[in-house]
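> Coordinates only, no sequence provided:
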């Protein structure tokens, strides 16, 4: 059946081409996101991939499956994009107050969250037998961030082999290299991931409770309440700002400055899901204006990482309204508190 669709698509039948690639669109977008760390870039590269596939369909030799052929195009488009410094480096926001000296300045400022709604259908599919990671764990922020710190071809090899389950020969074909080179790159990538291991996440009910308590403490400007929920080695990041605050003392110092920046400002947190993790859209003022999106990484019975993404334009992708006013909907945490986070 697929070969018949390919035959019709090769003749220029656009409907046949759409039928051919549509089953892979969602998983290709997730693949591009893992490689690039940015939903915006992933969607751009996905369109480039599909256009390249349409233009190159006549050269499809059918030695590999359509899926493998599309992944080869997508992976190489991602590798090209990763060489583009303009695509990778968003402008650094200017804080409205003088923040404390950060513990570190991250080089990975292009990272964006990924809506769970876009994982529907993919997350439920069984991974290939050779895959080491489930879909949901392979889209968590810690995993995607670790990929961004690897050399690009090393990251590509890890994703293609351990997440998607392609064979070493298939990956060698996609990357125009040898199975021996694939094996070496995979070993180095796995070693790098082992260095980033952390405590397993809590059960879903416990995770939801931690998220709820964080939202209550944050909207109440309760610094001690927030800190009590964190691991000793917790850290705070704010892409695309490079500032990182590591350890509870550094996080508390930042929150203290942030919470005192403005007085009598209404703050509401609306729950959503990102990267398979608890997330909250932040709204400031009345009516509420988007002011970033929290994604919480849990470890054991505490929060290990607070990521505050300044990606207000992406709110609709997470099912979040562009403004918030009137009576809070169920699950919304609201309070009048002092201050705001870095915008």
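Structure received. Just so you know, these numbers come straight off a predicted model, no measurement behind them.

> contacts and neighbour counts: CA atoms only from here.
Noted.

> Which parts of the stretch 1-150 of the chain are strands?
Read by DSSP state E, counting those that start in this stretch, the stretch 1-150 of the chain holds these strands, from start to end of the chain: 104-105.

> Sorry, slip of the keys, the one I care about is the stretch 151-300 of the chain.
230-238, 241-246, 265-274, 277-284, 289-299.

> Figure out which of these is closest to residue 23.
Comparing the strands of the stretch 151-300 of the chain against residue 23 with C-alpha to C-alpha, the closest turns out to be strand 265-274 (22.6 Å).

> Show me what that closest one is packed against.
When contacts are defined as 3 or more C-alpha pairs under 8 Å, 6 or more residues apart in numbering; DSSP states H and E, strand 265-274 packs onto helix 204-219, strand 277-284, strand 333-337.

> among those, which is the most enclosed?
With neighbours defined as mean count of other C-alpha atoms under 10 Å, the helices and strands packed on strand 265-274 peak in mean count at strand 277-284, which reaches a mean of 25.

> List of residues touching that strand?
Here strand 277-284 makes contact (C-alpha atoms under 8 Å, 6 or more residues apart in numbering) with 140, 207-208, 211, 265-273, 289-297, 315, 320, 323-324.

> What's the PyMOL syntax to select whichever of those are buried?
Those of the contacts of strand 277-284 that count as buried under 16 or more other C-alpha atoms under 10 Å are selected in PyMOL with:
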select buried, resi 140+207+211+265+266+267+268+269+270+271+272+273+289+290+291+292+293+294+295+296+297+315+320+324
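
> circling back: mind giving me CSV with the strands of the stretch 151-300 of the chain and columns for distance to residue 58?
Output for these, formatted as CSV (distance: least, C-alpha to C-alpha, whole Å):
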stretch, distance to residue 58
strand 230-238, 45
strand 241-246, 44
strand 265-274, 38
strand 277-284, 42
strand 289-299, 43
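
> For residue 78, find the nearest of the ones you listed.
Closest to residue 78 of the strands of the stretch 151-300 of the chain, according to C-alpha to C-alpha: strand 265-274, at 21.8 Å.

> what about residue 111, neighbour count?
23 (other C-alpha atoms under 10 Å).

> Hmm, it is touching residue 239, no?
Yes: under the criterion of C-alpha atoms under 8 Å, residue 111 makes contact with residue 239 at 6.4 Å.

> hang on, the earlier thing: pipe the helices and strands packed on strand 265-274 into TSV and attach distance to residue 156 per row.
Output for those, formatted as TSV (distance: least, C-alpha to C-alpha, whole Å):
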stretch	distance to residue 156
helix 204-219	30
strand 277-284	24
strand 333-337	40
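
> which one of these lies closest to residue 31?
Each of those was checked against residue 31 via C-alpha to C-alpha, and the shortest separation belongs to strand 277-284, namely 18.1 Å.

> take the one below as the second:
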């Protein structure tokens, strides 16, 4: 048992991202990694080495996630729960919905060191992919992550899920068909691309200076704006601008700092209250393409700032 930490600890970070893809929650992913290591510690004496420690840990983590998800509804973004608002500049946005409803963002920067590992992490945690994964059942989600993201054989997936190869192949067929019907990410610009950095800088400047025209110039005609935990969302530049004009573009109302979330350029945000005091607001995530910003996802959760490495 003395070598348990030495053998298992190098896999903690990737297990966290695996649990995040399964759960859609950064906080829950941390809890499930702890549960995974507790289960692994208890079972380590019986580990016979018939698979690698990494594969063994992934099996335990997957089972822990499936247990946690049993009987629970899926997480989503507002655009996955209903149609966009027809109103221009709503006076009320509806009652914020609490947990466990919303997908949460995670930081995806250079903490892994290896550029190839960073690129892979970005691709596997894109908001569009995480959103699409959470339209699947928990077992379909597990099957497609283990088979397509980790490269396991159908037999290995079947063993991890305590089911048959035929059942795994059936689940994979359904899951892949649904994922293929989702939006394409081919046009998305990587966060370290100069175009993404320029778009983020212009976005933050437009908010800080209440430059509505500057903001309009960044947006695609089909831009989407959503702001979990508020269920209301907007589609199309005219609707988005009409909303932003009266609510977000306020001189000296923002402090914004660069960051990265789910493989997208993002801004950690503080917003001034009526007394001019800056309060933690959340994380603004931008989906940037060569033709402009396609989506703005404002995660309105003050506690996210600490998770992204900022003091509140």
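Received, thanks. Just so it is clear, the model here is predicted, and its values are computed rather than measured.

> contacting residues for the aligned partner of residue 114 of structure 1 in structure 2?
Alignment note: residue 114 of structure 1 maps to residue 106 in structure 2; criterion TM-score structural alignment. Taking C-alpha under 8 Å, 6+ apart as the criterion, residue 106 of structure 2 is in contact with 26, 261, 262, 307, 308.

> do you know how far the alignment partner in structure 1 of the fourth one is from residue 292 of structure 1?
So that's residue 307 of structure 2. Using TM-score structural alignment as the criterion, the counterpart of residue 307 of structure 2 in structure 1 is residue 317. With distances taken as C-alpha to C-alpha, to the nearest Å, residue 317 of structure 1 is found 13 Å from residue 292 of structure 1.

> thinking again about what came up before, out of the helices and strands packed on strand 265-274 of structure 1, which comes closest to residue 188 of structure 1?
Smallest distance to residue 188 of structure 1 across these (C-alpha to C-alpha): 27.4 Å, for strand 277-284.

> superposed on structure 2, where does that closest one end up, distance-wise?
Once the two models are superposed, strand 277-284 of structure 1 sits on average 1.1 Å from its counterpart in structure 2 (mean C-alpha distance after the TM-score superposition for structure 1).

> That strand vs helix 204-219, what angle?
Angle of strand 277-284 of structure 1 versus helix 204-219, following axes from the mean of the first three to the mean of the last three C-alpha atoms, to 10 degrees, is 20 degrees.

> In structure 2, what range does strand 277-284 of structure 1 match?
Taking TM-score structural alignment as the measure, structure 2 aligns residues 264-271 with strand 277-284 of structure 1.

> on that earlier part again, how far away is the match of residue 114 of structure 1 from residue 306 of structure 2?
Distance from residue 106 of structure 2 to residue 306 of structure 2, counting by C-alpha to C-alpha: 11 Å.

> Kindly report the same for residue 9 of structure 2.
Distance of residue 9 of structure 2 to residue 306 of structure 2, given as C-alpha to C-alpha: 24 Å.

> more crowded one of the two?
residue 306 (13 against 10).

> For residue 166 of structure 1, find the nearest of the helices and strands packed on strand 265-274 of structure 1.
The nearest among those, by C-alpha to C-alpha, is strand 277-284 at 26.7 Å.

> how many neighbours does the corresponding residue of structure 2 for residue 165 of structure 1 have?
Using TM-score structural alignment, the partner of residue 165 of structure 1 in structure 2 is residue 151. Residue 151 of structure 2 is surrounded by 12 other residues when neighbours are defined as other C-alpha under 10 Å.

> and the closest residue to the match of residue 307 of structure 2 other than its chain neighbours, how far is that from residue 38 of structure 1?
The shortest distance from residue 317 of structure 1 to any residue that is not its chain neighbour, by C-alpha to C-alpha, 6 or more residues apart in numbering, is 6.5 Å, and that residue is residue 115. Here residue 115 of structure 1 is placed at a distance of 11 Å from residue 38 of structure 1 (C-alpha to C-alpha).

> do the same with residue 31 of structure 1
11 Å.

> Residue nearest the middle of structure 1, spatially speaking?
For structure 1, residue 113 is the residue whose C-alpha lies nearest the centre (C-alpha atoms, centre = their mean; 3.8 Å).

> which residues does it contact?
For residue 113 of structure 1, the contact set (C-alpha under 8 Å, 6+ apart) comprises 38, 39, 141, 274, 275, 295, 309.

> Give me the buried entries from those residues.
Among those, those that count as buried by neighbour count (16+ other C-alpha under 10 Å) are 38, 39, 141, 274, 275, 295, 309.

> quick one: which of those is nearest residue 253 of structure 1?
Looking at those and their distance to residue 253 of structure 1, the nearest is residue 309, at 19.3 Å (C-alpha to C-alpha).

> wait, what's in contact with the closest one?
112, 113, 238, 239, 240, 292, 293, 294, 295.

> could you redo the last one with a cut-off of 7 Å?
With contacts taken as C-alpha atoms under 7 Å, 6 or more residues apart in numbering, residue 309 of structure 1 has the following neighbours: 112, 238, 239, 292, 293, 294.

> What does the fifth one correspond to in structure 2?
Pointing back at residue 293 of structure 1 there. Structural correspondence for residue 293 of structure 1 with respect to structure 2 (TM-score structural alignment): residue 283.

> Was I right to think its match contacts residue 298?
Yes: applying C-alpha atoms under 7 Å, one finds residue 283 of structure 2 in contact with residue 298, separated by 5.9 Å.

> residues of stretch 303-315 of structure 1 that come out buried?
Burial within stretch 303-315 of structure 1, assessed by neighbour count using 16+ other C-alpha under 10 Å, is assigned to 303, 304, 305, 306, 307, 308, 309, 310, 311, 312, 314, 315.

> Return the distance of that stretch from the chain's centre.
10 Å (C-alpha atoms, centre = their mean, to the nearest Å).

> do stretch 305-312 of structure 2 as well
Per C-alpha atoms, centre = their mean, the displacement of stretch 305-312 of structure 2 from the mean C-alpha position of its chain is 16 Å.

> Sweet, I'm off.
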